[in-house]
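Q: Okay, predicted coordinates and the sequence, questions at the end:
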Amino acid sequence: MDTNTTRVEAFYQLGRFLSQFSREGITQKEEIQFNDLFFDGFKHQLKVAAERNTWFTQENLLFATENWSKALSKEALETWTAPFEKGIDTPKNIAVIMAGNIPMVGFHDFLSVLISGHTITVKQSSNDKHLLPFLAKYLEYVCPELKGKIQFTEEKLPEFDAVIATGSNNTARYFEHYFKDKPSIIRKNRNSVAVLSGTESSDDLEQLSEDVFRYFGLGCRSVSKLFVPKDYDFDAFFRGMYNRHEIINNAKYANNYDYNKAVYLMSEFDILENGFLMIKEDASYASPIASVFYEYYDTKDSLLQKLADDAEQIQCVVSSDTAAGHIPFGKTQFPELWDYADGVNTLEFLHKL
C-alpha cells in the first residue's frame, strides 16, 4: 500500500473507533482495532473533558464524536483526498494553534496536516485538550508510520515551516504579526446567519433550533443572527425554538441568560424573549450567549449583496434557498470534509508548501 492509502485507512479506522461513542449510547463493538487498549481510556477522557469544561456536556461531546465517525468514512476520505493523490515531495512541520470553543474543534486541521503527509505540532486551547492527544495515540497504533509525526506542546512553538492558527479577531492580529514570515492560514471570528422569508414551515424553524442551540451557540457554524422581512412574525420563530427550552436547565447557560438579560434591560434595549432565548435588533453578527440578533431586509437582492459584502464575517448562511449555496435548516453542524472553515482549502495550502 502507498502511504496516502495507509493514512486514509488509519483515519477510517479512527472513524470506526469513534462510532462506539454516539448520542444513542457508548457501546463497545467487536472487531475494532486495539479496542482493548483504548475503549475504556477514551470513555474516561470524555468524562474528564466534561468535568474540566462545563460547556462540554456529554450530549455535545458525543454529538462531536458521532459526527466525526460519520465524516471519516472510506468513501468521503478517498473523495476528499483524490485531487492530491500524487502526494507531497518534502514533508514539512506544520504548527497548528487550535481554538477551544467546541469539542474537537481543531480536528479538521489535525486530519488535514497528517493525511497530507506532513508532521504536526499542536498547541491546544486549555478548554479542549483531553480528546485529541488520546486519539493521536490511537492513530499511532493503527498506523505506526505516524509515530514521531505528531507532537503536542504547551510551551513556545518549536521550529516549524508553516502555521494554521484559529482565534479571535484580537489574537488574529497578533498571529499575523508574529507569523508574518511563514506561510499561514489565520482564522478570525466568524458567525453564521439565517435568512427567513416568513414562509418557512414549522419543521424548518424547529430544524433551525439545532443551528441556534447546538454547542450553546458557541461554534462559528452556530446561527447567531437572523435576517427577516419587515413584517416578520417572531411568534413562529419562537415556536420553532421551543423544543430546546430545556437548555435553560444548564447552570452556565442560565447564568449567561440572566446576566445578558439584565444588561439589555438596564440599557433599555428592546428585546423579545421566551424564558431561555432573547432576540434583539442589532447590526452586529456576534451575539452573546442565550441571544440572537436580527436585522430587517428590504429585498432579497439587497440582502444577497450585503451578505457578499460581509462575507469575511460569515461562516454559513442558512435558508431554504439552497440554490444560492445556502445550507438547509438544521444542517450547519454537519459539515463534509471539503466544507473548509472560512472557505480556505486547507489541503491545497498544505500541498503547495
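A: All right, it came through fine.
Q: C-alpha from now on. contacts and neighbour counts both.
A: OK.
Q: can you map out the helices along the stretch 101-250 of the chain?
A: Remark: helices assigned in the stretch 101-250 of the chain by DSSP state H, counting those that start in this stretch are 107-116, 131-142, 169-178, 202-213, 234-241.
Q: Reformat those helices as TSV; add mean neighbour count and distance to H44.
A: Converted to TSV, the helices of the stretch 101-250 of the chain look like this (neighbours: other Cα atoms under 10 Å; distance: least, Cα to Cα, whole Å):
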stretch	mean neighbour count	distance to H44
helix 107-116	20	19
helix 131-142	18	10
helix 169-178	14	32
helix 202-213	21	26
helix 234-241	16	33
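Q: Using TSV, lay out those helices together with distance to Q20.
A: Output for those, formatted as TSV (distance: least, Cα to Cα, whole Å):
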stretch	distance to Q20
helix 107-116	18
helix 131-142	13
helix 169-178	36
helix 202-213	23
helix 234-241	30
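Q: what's the closest of those helices to G330?
A: Nearest to G330, of all these, is helix 202-213, at 4.3 Å by Cα to Cα.
Q: Counting by contacts, list what the closest one packs against.
A: Contact partners of helix 202-213 among helices and strands, from 3 or more Cα pairs under 8 Å, 6 or more residues apart in numbering; DSSP states H and E: strand 223-229, helix 234-241.
Q: try 6 Å this time
A: helix 234-241 (3 or more Cα pairs under 6 Å, 6 or more residues apart in numbering; DSSP states H and E).
Q: residues in contact with the very next helix or strand once past the helix it packs on?
A: Going down the chain from helix 234-241, the next helix or strand is helix 251-266, by DSSP states H and E. Outside of helix 251-266, the residues within contact range by Cα atoms under 6 Å, 6 or more residues apart in numbering are 248, 290.
Q: One more to weigh against that first structure:
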Amino acid sequence: MSSSAKVTALVRLGQYLSGNDPELQIVKERAFQANGWFTPEFIDLSLQNICRYYLDESLLNKWLAGYAAPASSPRQVGIVAAGNIPLVGFHDWLCGFLSGHQVRLKLSSKDTILMQHVIDKVKEWYPAYAEQTLVQDMLKHCDAYIATGSNNSARYFEYYFAKYPHVIRRNRTSVAILDGTETAAELEALADDVMLYFGLGCRNVTKIFVPENYDFEALLKALRKYSYLADHHKYKNNYDYNLALVLLSNTAYIANDNIILQESAAAFSPISVLHYGYYTDATALGEELKGNNDLQCIVGRGFTPFGMAQQPSLADYADGVDTMQFLTGL
C-alpha cells in the first residue's frame, strides 16, 4: 500500500483516539485495571500527544519526505516494545508500519491492552494491512530487530540479535538545568517534566542542576501541582519507602507531600525522588551533559523548553537513533 494511503489510515486512527467512542473508553478502563500506573489521566495525555504530534497529516507528510520510499522488498522486523508509560511503543510500530516492512511485535506485559487495540482497529478498518503487523510472544527468524529495555536486558538483546541489523535501547533519563531566575510558569512546566506518568518515562526529569545557594522554595511550591499523586497507593508506597530510607540513613533532604529532593551525583532517581546537584559554570555543564549517553533530554533555557519533555515530535527518536532511517536502509 502507498504511503499516502497509510497516512490516511493513521489520520483516521488519530480521529478515533481523540474521540469518545464507547469501545475506546472500555479499553482505557481495562488498561487502567491491568496496570495501576496507567491512570485515566495519563492514558488520555498519551493519546492526546500521539494524536497531536504523530497522527497529524501535515506533520506525517513533512516527516516522511525526508526518507526513502517504503521498502519494495519487505523484511521481517522484530520489535520488542517497552511498557513504562501508556503506548510508549507506538512510535516504533508507526515507523515499522510506514516503512513497509513486516512488523513482528512483542508487546510489554505492562502495555498489552492499549497497543493491541490500536493495531486491531487499523486491521479492522483496513484488512489489507492485517498481515503487516503480527503480535507475537517470541520473535524468531526476523531479518532485523528493534528492542527497548533495561541495561540488563540490553545485554541479552545484544547477544541474541548480534548477527542481525539491530537497534538496542537501554535505560535513559532526562535532566534539567536551572539558573534561579525561572518564572512561576516555567517552574510549573518543569513540574510536568518531573511528575507526568509518575516520572516513569525516559523523558521525565529525574535530576536538576542548580547554582550554588539556590532557593528551592519556589520549585517545591510548583511541584505541589501534583500533590494529588500522593493519593495514588502505588506512588505513595514508593514515597513512604524512599522517605524512610533517607530518614534511616540520616541523609539531608527536602520534601513536600508528594516528592523528595535529595542531593546526589546520580542522574537516575527512584520513583517519588528528584535528585539535584550544584554547578558553577552553566556553559561547561551543558557541554558535559550533551555527551552523556544516559540522557534522553536536557530541559532548560537553550535546550528542550520547560514543559515540553513529554511532547516529542516524530523526529525525536529514543536514544537519538533514527529509527526510520534504520528501517528504510534495510
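A: That came in fine, so what should we check first? Treat the numbers as computed from the prediction; the structure is a model and nothing was measured.
Q: Drop the TM-score for these two in here.
A: Once superposed, the chains reach a TM-score of 0.97 (TM-score structural alignment, normalised by the length of the second structure), with 329 aligned residues with a Cα RMSD of 1.2 Å.
Q: So E295 of the first structure belongs to a strand, correct?
A: Yes. The assignment for E295 of the first structure (DSSP: H, G, I helix; E, B strand; the rest coil) places it in a strand.
Q: quick one: contacts for the residue most central in space within the second structure?
A: For the second structure, the residue sitting closest to the mean C-alpha position, by Cα atoms, centre = their mean, is G201 at 4.8 Å. Applying Cα under 6 Å, 6+ apart, one finds that G201 of the second structure lies in contact with no residue.
Q: Could you do L208 of the first structure as well?
A: Residues near L208 of the first structure by Cα under 6 Å, 6+ apart: 329-330.
Q: Quick one: map it onto the second structure.
A: Using TM-score structural alignment, the partner of L208 of the first structure in the second structure is L190.
Q: Tell me how many other residues surround the aligned partner of K261 of the first structure in the second structure.
A: Correspondence of K261 of the first structure to the second structure, assessed by TM-score structural alignment: L243. L243 of the second structure has 17 neighbours, counted by other Cα atoms under 10 Å.
Q: Then Q58 of the first structure?
A: Around Q58 of the first structure there are 17 residues (other Cα under 10 Å).
Q: what about it, distance to E78 of the first structure?
A: Q58 of the first structure sits 31 Å away from E78 of the first structure, taking Cα to Cα, to the nearest Å as the criterion.
Q: just N127 of the first structure next, same as before
A: Noted for N127 of the first structure: a distance of 32 Å to E78 of the first structure, by Cα to Cα.
Q: One more: L132 of the first structure?
A: 22 Å.
Q: cool, and Q305 of the first structure?
A: According to Cα to Cα, Q305 of the first structure and E78 of the first structure sit 36 Å apart.
Q: okay, these two: which has more neighbours?
A: Using other Cα under 10 Å as the criterion, Q305 of the first structure and E78 rank with E78 on top: 17 against 11.
Q: what helix or strand does that one sit in?
A: In this structure, E78 of the first structure sits in helix 74-81 according to DSSP H and E.
Q: angle of that helix against helix 107-116?
A: Interaxial angle of helix 74-81 of the first structure relative to helix 107-116 (axes from the mean of the first three to the mean of the last three Cα atoms, to 10 degrees): 80 degrees.
Q: With the second structure overlaid, report how far helix 74-81 of the first structure is off on average.
A: In the superposition with the second structure, the average deviation recorded for helix 74-81 of the first structure is 0.6 Å (mean Cα distance after the TM-score superposition for the first structure).
Q: Which residue numbers in the second structure does that helix align to?
A: So helix 74-81 of the first structure sits over residues 57-64 in the second structure, by TM-score structural alignment.
Q: neighbouring contacts of that stretch?
A: Residues contacting stretch 57-64 of the second structure (Cα under 6 Å, 6+ apart): none.
Q: roughly how far is it from the heart of the chain?
A: 21 Å (Cα atoms, centre = their mean, to the nearest Å).
Q: Could you do stretch 210-221 of the first structure as well?
A: With Cα atoms, centre = their mean, you get 9 Å for stretch 210-221 of the first structure.
Q: Quote the end-to-end distance of that stretch.
A: 11 Å.
Q: Return the residue of the first structure aligned against S272 of the second structure.
A: Looks like S272 of the second structure aligns to A290 there (TM-score structural alignment).
Q: hang on, I meant K163 of the second structure
A: By TM-score structural alignment, K163 of the second structure lines up with D181.
Q: roughly how far apart are its match and F175 of the first structure?
A: Taken as Cα to Cα, the span from D181 of the first structure to F175 of the first structure is 11 Å.
Q: Likewise for D89 of the first structure?
A: Note on D89 of the first structure: its distance to F175 of the first structure, by Cα to Cα, is 28 Å.
Q: Then G117 of the first structure?
A: 25 Å.
Q: K261 of the first structure now?
A: 34 Å.
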